[in-house]
Structure formats: structure tokens, C-alpha cells
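Student: next come a sequence and a model predicted from it.
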Amino acid sequence: MGQRIGKQHHRKKTIRIFGKSLKSRLAISYLFIILLTMVITDMALASILQSYFRSNVRESLDNQLSIAVGTYERYYADDTLEENIANDEDAFWRQSTALVQIISLNREVLLDSTGNLPATPLLDEDITIALEGRSGSSIFISPQSGERLMAVSRPLISNDEIVGVLRFITSLKGVEQTMRIIILNFVLFGLGILVISGVISNLLGRRVIRPIEELTKTAEIMATGNYNVVNQKFHEDEVGKLSDTLNHMASEIKKKEQLKNDFISSVSHELRTPLTAIKGWAVTIKDPATDREMLEQGLGIISEEADRLKDMVDELLDFSKFVSGKIGLELQTVDIRELFDFIQTHFDDRAKRESKDFQVKTSENMGTVYADMNRLKQVFINLLDNAFKFTEAGGTISISMERDRKMVDFIVEDNGSGISEEDIHKVKEKFFKGKTSRSTNGIGLSICDEIALLHGGELIIASQVGLGTRVTFRIPQGELR
């Protein structure tokens, strides 16, 4: 007992950990999606903003260059670049706050507003574009300060010829500082969203996990054998459907348990009756005073009750085989007229004893069916036995056959007490026993239904209370494939 409790405790602990784990995985999944979305969005926004700021800087430098180049071409183009530089003519670029370079056609720096003239020609892309007659720009890192710089260049034209390049250079330090502030704000904003999302994800996770935890608790209680518990349904979703299924399963198990208990009680009672008779007559026969006539009567009753017990045991064994799926069919070509002759011989005496009209409806050429002969006899004996039980003296019981191209219908019909609407859908269920005193162990029709299914057919029951019952045993007429 202690070991069992320990196992249940371990199982509960495992399920509880699994529940937390599932909730954590849900929360982590939500957070991962949000984080990934934020990172992609922030990177895209940062790239767009950086391009925007750099474009503004370039546009500002380009506007300043345009004014300076226009001034040069209008007022200073008559002199050479070298003469203008020698005369310190900086009026055409004086209004710019950027670093200014004047570059010759062979890429040598003729003037640098910082006073530092590079020793080698410049090979930057913006200069190359300007020497081709267009405005060019480039970004590079200053070898002196290590800052990121932007350079914009334009050609200087005199007499429709390019005579040099005017270049404005400015630092991107301000842009980069602005971008760092923006990115920091993005990060802080993202962290705030992650915290809020974490709280919401936890709440959503609890909303999803709670019904599953309730299902787990209910299943654990049912595992102990208590099927009276009903699981609470939270939402109309897949988990809610599972909850309905679990409750329905518990209801069906309770019903089957009750049917099984009733079946055991019924079988015990039915077994006790012949055993009591056998025991009583055995005692009577054992008495030396018993005369010959009573002795023969007792032996006859013992034989009848023994046969009755054998039939009950055989039925129980068959039922056990059907339930376990170990039953098989011995298929052969069955002559239907021969089968009906056997049935008539088997029930004629009973019909006379009970004053009932038993009709076996035959014709000259009834044909054959591919089936298990012994199982067919078992089905018809069972169905007709039920019909005799529930039909009063003077009533009519019949068996007939109808055939179409593919199926053969064997019909057992009576005008007996009939079956109520409440019970007609249950009579084929295992262990179901009717409410009347004539009802027996509740497995006969279940076995008939299984035999029909094994043949690839079905058992159809139609009935009205007080009018009678019609049972159709339908199977394929040809060889099964």
C-alpha cells in the first residue's frame, strides 16, 4: 500500500513538473517570437535612421558645394587653381564650416584647410566620381583621429573643362552619437516590452495550462477507480473537447461496470438454480427409500440441468473468445434449406409444448451462403430462443430469408411483448439485461452481433412494445475476400 501511494505521489510530482515545464515553454515561445520581432524591427529602424541622417549630412554638404562651385565658376574661373590658392582666394568656399580640400587632376591635394597636405595622391571614390564630372560621396575613417568622416566632392570647371576637384569633409560623430542614443532607447523600450510580455505570457500560459492540470487531476482520480468525478470544462476548444471526452468515458465506464455487476449477479443466479436442482435431486436419489419412478425422474432433471449448465458455460466461453478477439470462423458453402430444416427440427417440439405457432418459411431453391454453419446455428438458436421467451402462448414466431444481389437477410419475427425505445439501442451491448423477469445474462445478442460483424454483415433490431420484434441477421452471400 505504501509503495502504491509513493508511486502515485511520484506520478503527481512528475505531472506537476511537466505542467510547469509546459507553461515555461509556452512563455519562452511567446517571448522568443516577440524578441525576434523586436530585434528585426529595431535593426531595420536603426538602418533606416542611419541612412536618413547620413543622407541629410550629404545633402547639406552637397548644397554647400554647389554654392561654392558656382561662385568659383562665376568669379574665379579665369585664374588657375594654383593662382587662386596662391592669392588666398577662399571667398568661394569660405561660407562652409566643413574641412575643405582642393585637388588637382592628378589627385594631389593643392590645399587643405587644416594645413596638413597628404604626401600621396588620394584615391577615394568620391574624387574619382568628381573627376568624371559628377558629384560623388564616400565615408572613411580618419587616420589621425579615428573618427568616421563623410566626404562630398564636385568638379571645378573652367572654360568647359575640369580643372580640379573641390572636396568638403565633415565628421559623422554627431550622427553616431544620435544613433547610439536612439539604439539605447530602443533597447530600453524592448526590455520594457519583454517584461510586460513575460507577465502576459505567464498569464496566458496559466490560462492554457489550468484546464490541462484539471484534466490531469481528474484522470488521476479516475485511475483510483472513482468514476463519479466530473471534469470542469473551461473553454470551447480542443482541451474542452478532451474534457467532454473524458467525462463521457467515465460515464460509459460507470455504465459498463454496472452492467458487468448486473451480469455477474444474473449469471450467479442462473448458475445457482440448476446447481440447486442437481444438488437436491442427488440427495433424493441417494436416499435408499427413493422408488424407481422418482429415480428416473430425478436422473432426467439432473441431465436436463447439466445440459443447461453446459449451454451457459459454452455461451460464456464464446463470449470470452469474442471479447479477446480469439474467435475465428470456419467458412464453407452452407445450404440454406438444410439449415432451415435443422432449425425446424430443433424448435418444433418446444412450439408444441408452449402452444405457440412456429413458422419456418422455406422455398424449393433457397440457394447457399458462404458462412460458418455452426455459428449460424448458434445465432438462430439464440434469436429464436429469445423470441419464444418473450412471446405468450398462442403467439407466432417465424424465420424467413430474403436475398438480393449481394446480401442475404435471415429474419426472425414474433408478435410478443417487444422492446422499449429506451432499451432497443442497448440490447446488443455487452452485459445488458432487460428489466423483465424473462431476461437472462445479457450476452446472447452481443454474441450474435459479433458473429454478424465477423461475417462482414450486421444485426438489425426493430421492435414495438406490445406488437413484437423483428431481428434481421444480414451477411454477404458470396465468398468473403
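Tutor: Ah, there it is. Remember, it's a predicted structure, so these values are computed and weren't measured experimentally.
Student: please make it C-alpha for all contacts and neighbour counts, starting now.
Tutor: Fine.
Student: and the strands in this structure?
Tutor: 99-103, 109-112, 136-141, 148-158, 161-171, 332-335, 357-360, 368-371, 396-403, 407-414, 458-464, 468-476 (DSSP state E).
Student: could you check the distance from Ile102 over to Ile67?
Tutor: Per Cα to Cα, to the nearest Å, Ile102 is found 15 Å from Ile67.
Student: my bad, should have said Leu184
Tutor: Using Cα to Cα, Leu184 is found at 38 Å from Ile67.
Student: pick out the residue nearest the middle of this structure.
Tutor: Most central in the chain under Cα atoms, centre = their mean is Glu238, positioned 8.0 Å from the mean C-alpha point.
Student: so Ala277 makes contact with Glu305?
Tutor: Yes: between Ala277 and Glu305 there is a contact at 7.4 Å, judged by Cα atoms under 8 Å.
Student: higher neighbour count, those two?
Tutor: The residue with more neighbours, out of Ala277 and Glu305, is Glu305; 19 against 16, by other Cα atoms under 10 Å.
Student: ok, and here's another one to check against it:
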Amino acid sequence: MFTKNKNSEPVSLLRYWTVRYLITLICGLVIVGIVSGYWIKYAATEKQLEVTRLFAEEVADRVVDDDGHLLVGATLHQVLDNRRKFMGVDRNLLLFIRNEQGDLIYSRPDQLPPLLQQGLDRMLSSADRSEKVKQPNGDILYVVKKDLEYNDKIIGKVILLFPEADIKVSKEQLQYLVIMLVSLGILGWAVIYFHSRRLSEPIQNVVMAARQIVEGNYDVPVNKAIKEREIHELVYTFKEMADRLRQLESMRTELLAGVTHELKTPVTSISGLVQAINDEVVTGEEEKEFLEICLKETRRLQKMVEDLLDFNSFAVGAIAVAQEEQNLNKLIREIASQWKIVQDPDGVSLYTNIPEKQVTVFVDPGRVQQILINLLNNARQAIGEGGKIELELYETTADMRIDVKDNGQGIPKEEQALIFERFFRGSNKKDKVRGLGLGLSFSRMIAKALGGELLLKESTSAGSTFTLILPKSAA
């Protein structure tokens, strides 16, 4: 027994896409936040380095006098501290000044921690070679260097170091970043929610309409204008399908009544006539006439049952089509001749227009005969006495075509799209000719099985023309 897993139950389109977009949005914003955080840290570092370089230039200007001597007296501490506070340089800044010989002649602060004092020489040597140095305790120090020059001659060097941990990102920048990311998240979620809801609404309407169709209500209103082409096509194609189903349901109901009536009529006639003969109500010649009528009604009833069985068998593919090489000119002449003899169409003229050039194709002659006999019978019913039917064979570049043309009253325009529907009977024939309305539908199915097509070429008040299309090679 099949059991439904709760995890496999479908969810609404609105929930499905909003949740997934929200997850995608959050992941994207997290990535943006990380990249932005690194960028802010990088910008803060560059800003700190730039300020430190300016301070290094300030120191270089202060310690070299007009004669090229290095001034590192007792007052330099206060002067540099004042300038550092004025420029906003971090208080943990380490300042070293070396002379031309590389000797350390000044440091600030002058009392370094013992651990830093022990590794000072190695640290200053590393500072000459790189932009960063590592303290003995593992902390990273950024290095800013400035040569002391006099008359284009280097007479010393200023070395500034500050810890990486002292590079601070302003609280305002972080607040702006958080506000921006949160705002983008809310805005993005609102946008996808709005659009998903707008997208899911017409689809939900289609679902509700489908449920109405399941319950037998085919009147599906579609009034709201939809701008999205795909959704518009979905909704209006569904509407057309519903209209089609309503037509088919109406035809099915009418068919049931029509088939019941058509089958009941000969059964009732046969029953009444046989009852009269059995009760000896009629005798002699009249009894014989009653039996002939019974036979005629029996054959008609048999024909209708055979049509139903043949149509059903062909619809499920149970009837095979045996194609063979056939002279189409000769076949059409034989079909026309047989129809004249069997039907004995008094007052009806049948003309054939067959080219002299012999055409050989692969077809099932019996199936072609079924189609043409049905078309000829329909034409006769349409024209009545004194009418004319034309049977024409002609060739195109791709196929062979057979036209059956009559000069009857034609098919109403509103019925032309339905004439190949099963069990459909036009208003011109419904009250005049008894039948099930399977002829044209059955004939089209045979034509398609042969690899061709049967279509209504034209129909006006001057008559109708049906065209049977047959391929030149085997289907």
C-alpha cells in the first residue's frame, strides 16, 4: 500500500520560492557582508598607513636642521607627541631614528618592554626588508620608513611601527554596513514575495478552475488581464481546453440521446413488425412486405453497430493497414463505378477527373475505398436530387490528392471546425439522415493511418470540397 511521506508533500508556489529566495538572499548578503568587512578593514589599514607616512615626513622635517645635523634633543619628545596627537596617530606607535651608520640614536617610547628590547635588533633588521614584522609574542607590526636626506644624501632613517591590532574599524561604518544589509534583505524578500504572489495567483486560479471541471462545471471565467506571456498562454489555453471539454460534454450528451434514438428506432420497428406477423395480423403479400422491412431495418441496425465497433477498434489501434503498390488512377475509377452501381444515385451526376498519367503509390485499397465511399455518400446526402458530384485526382510536389466536391448547400461556418469530431452530426443532416456521426471521424483516422490526411478544403453556400491526401511512398 502506498503511503504518503510528509517530507514529499508539495508546498505552495509562494512558500516554495520565497523560502528558497530568502535562503539565497541571506547567503548572498553574508558573502557581501564578509567582502565588505574585508574592504572596510583594508580601507582602515590604508588610512592608518597614510597618516603614519605623513607623520614620518613630519618627523623627518623636524630632526634634520639646515646644516644637515640630526636634532634628537630632549625637546623632541614633546614636539613629536604634540604632532602625533594633532594628527591622530595611534598612541602605541613605536618610533626609531637611525643615523647614517645605522646606529639607533632615538626611540620613542624610550623604555621598551623587556621582551621587545631583547629582539629589537632583529626586528629593526626585518623592518628594513619588509612592510611587516613579527614581534616575539607573535603580534604583527606594520612598518613605515622614511629616509632622512640632506643635499640628496641619505644621512639617516625614520622607522615607525604600529600593531595590527590597533587598526580599528569605526563603529559608524559597521552600523552603516549592517543597516544596508538588513535593508537589502527586507527589500529583496518583499520583492520576491510580491512577485511570487503575483505569479502564483493566476496558477492558483487555474487549479481552482480545474477542480470545478472535475466536478463537472466547465464555465471557467478568465477575466483578469495577465501581462506575462507564458502565464497568459497557460491560463487562456486552459480556458480553451475547458470550452472544448464543455463542447465535447454537450456532444456526448447529445450523442447518447442520438445513439439511443437511432438504435431504438429500428429495434422498435422490427419488434412491432415481428409481433404483427407472430399474431397473424398480416398475411400473404403484406406479411412478406413486413419481413422485407424487418430485414432492411436489421441491416441498418447491423451497419450502425459495425460502425461503432470499427471506430472503437481503429481508435485503439486494433485494425492494421496493409499497404501495397497500387495504380491510383485505376483504383479511383473502380471505386466511382462501384458506387454508381450499388447506390443507384438517380438524379445525381458523378464526374471523374483523372489525369492520363498513371500514378502508382503504396496504399491500402480497401481503406481508400472506405474513405471515398463515405465522402461520396455524404456528398449525395448534401445535394439531394439533381445534384452534381466531382471526383478529381491530382498530384503535388509532396503527395497525391483526391478531391470530392459537391454543389450542395454547404456546411454552416460555425460547424466546420466540428465536423471531424466523433458523433457530431450537423444541423443539415440531423433531422434528415439517420446515423451515428462517425463517418468523417473514422475516415480521418484511416487517412492518418495511411500516412495522409483528410480535410475540409472549402465549404460555401455553393457546395463543399473534401480533400484526401495520400503520400507518394509507404507510410
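Tutor: Sure, I can see it. Model, not experiment: these values are computed from the prediction.
Student: of Ile102 and Ile67 of the first structure, who's got more company?
Tutor: Ile102 (22 against 14).
Student: how about that one, what's its match in the second structure?
Tutor: Aligning on TM-score structural alignment places Ile102 of the first structure opposite Ile97 in the second structure.
Student: if I pick its match, what's in contact with it?
Tutor: By Cα atoms under 8 Å, 6 or more residues apart in numbering, the contact list for Ile97 of the second structure reads Leu104, Ile105, Tyr106, Ser107, Gly156, Lys157, Val158, Ile159.
Student: Arg244 of the second structure: which of those is nearest?
Tutor: Distance to Arg244 of the second structure across the contacts of Ile97 of the second structure (Cα to Cα) is lowest for Ile159, with 89.2 Å.
Student: which one in the first structure is aligned with that closest one?
Tutor: Using TM-score structural alignment, the partner of Ile159 of the second structure in the first structure is Arg167.
Student: how much space between its match and Phe234 of the first structure?
Tutor: According to Cα to Cα, Arg167 of the first structure and Phe234 of the first structure sit 73 Å apart.
Student: among these two, which residue is more densely surrounded?
Tutor: Comparing Arg167 of the first structure with Phe234 by neighbour count (other Cα under 10 Å), the higher total belongs to Arg167, at 28 against 15.
Student: got the contact list for the more buried one?
Tutor: Residues in contact with Arg167 of the first structure (Cα under 8 Å, 6+ apart) are Leu65, Val100, Gln101, Ile102, Ile103, Ile127, Ala151, Val152, Ser153, Arg154.
Student: can you list those in a markdown table and add distance to Phe380 of the first structure?
Tutor: Formatted as a markdown table, the contacts of Arg167 of the first structure follow (distance: Cα to Cα, whole Å):
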| residue | distance to Phe380 of the first structure |
| --- | --- |
| Leu65 | 111 |
| Val100 | 114 |
| Gln101 | 115 |
| Ile102 | 117 |
| Ile103 | 116 |
| Ile127 | 108 |
| Ala151 | 105 |
| Val152 | 105 |
| Ser153 | 108 |
| Arg154 | 110 |
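Student: among these, who's most crowded?
Tutor: Result: Ser153 is most packed of the contacts of Arg167 of the first structure (other Cα under 10 Å), 30 neighbours.
Student: I figured that residue was touching Ile127, is that so?
Tutor: Yes: contact criterion Cα under 8 Å: Ser153 of the first structure and Ile127 qualify, at 6.0 Å.
Student: okay, and the common contacts of the two?
Tutor: Joint contacts of Ser153 of the first structure and Ile127 (Cα under 8 Å, 6+ apart) are Gly136, Ser137, Val165, Arg167.
Student: and for the second one, the neighbour number?
Tutor: Residue neighbour count, defined by other Cα under 10 Å, stands at 22 for Ser137 of the first structure.
Student: pull up the gap between it and Ile127 of the first structure, please.
Tutor: 8 Å.
Student: which residues do those two both contact?
Tutor: Ser153.
Student: the counterpart of Ala382 of the second structure in the first structure: what's it in contact with?
Tutor: Under the alignment (TM-score structural alignment), Ala382 of the second structure pairs with Phe390 of the first structure. Contacts for Phe390 of the first structure (Cα under 8 Å, 6+ apart) come out as Gly416, Ser417, Gly418, Arg438.
Student: out of the contacts of Ile97 of the second structure, which end up buried?
Tutor: Buried by 16 or more other Cα atoms under 10 Å: Tyr106, Ser107, Gly156, Lys157, Val158, Ile159, out of the contacts of Ile97 of the second structure.
Student: what separates stretch 17-27 of the second structure from the chain centre, distance-wise?
Tutor: Chain-centre distance of stretch 17-27 of the second structure: 22 Å, with Cα atoms, centre = their mean, to the nearest Å.
Student: list of residues touching it?
Tutor: The contact list for stretch 17-27 of the second structure (Cα under 8 Å, 6+ apart) reads Gly185, Gly188, Trp189, Ile192, Tyr193, Ser196.
Student: which single one of those residues is nearest to Ala74 of the second structure?
Tutor: Gly185 (58.3 Å).
Student: does that closest one touch Gly28 like I think?
Tutor: No: using Cα under 8 Å, Gly185 of the second structure makes no contact with Gly28, being 9.5 Å away.
Student: and those two? which has more neighbours close in?
Tutor: Neighbour tally, Gly185 of the second structure and Gly28, criterion other Cα under 10 Å: the higher count belongs to Gly185, 17 against 14.
Student: show me what contacts that one?
Tutor: Leu25, Ile26, Leu29.
Student: got it, and Pro109 of the second structure?
Tutor: Leu94, Leu95.
Student: now the counterpart of it in the first structure: how far from Glu73 of the first structure?
Tutor: Counting by TM-score structural alignment, Pro109 of the second structure lines up with Thr114 in the first structure. Noted for Thr114 of the first structure: a distance of 24 Å to Glu73 of the first structure, by Cα to Cα.
Student: equivalent analysis for Gly240 of the first structure, please.
Tutor: Computed as Cα to Cα, the Gly240 of the first structure to Glu73 of the first structure distance reads 83 Å.
Student: how about Ala351 of the first structure?
Tutor: From Ala351 of the first structure to Glu73 of the first structure the distance is 133 Å (Cα to Cα).
Student: the more surrounded of these two?
Tutor: Between Ala351 of the first structure and Glu73, Ala351 has the larger neighbour count (other Cα under 10 Å), namely 20 against 16.
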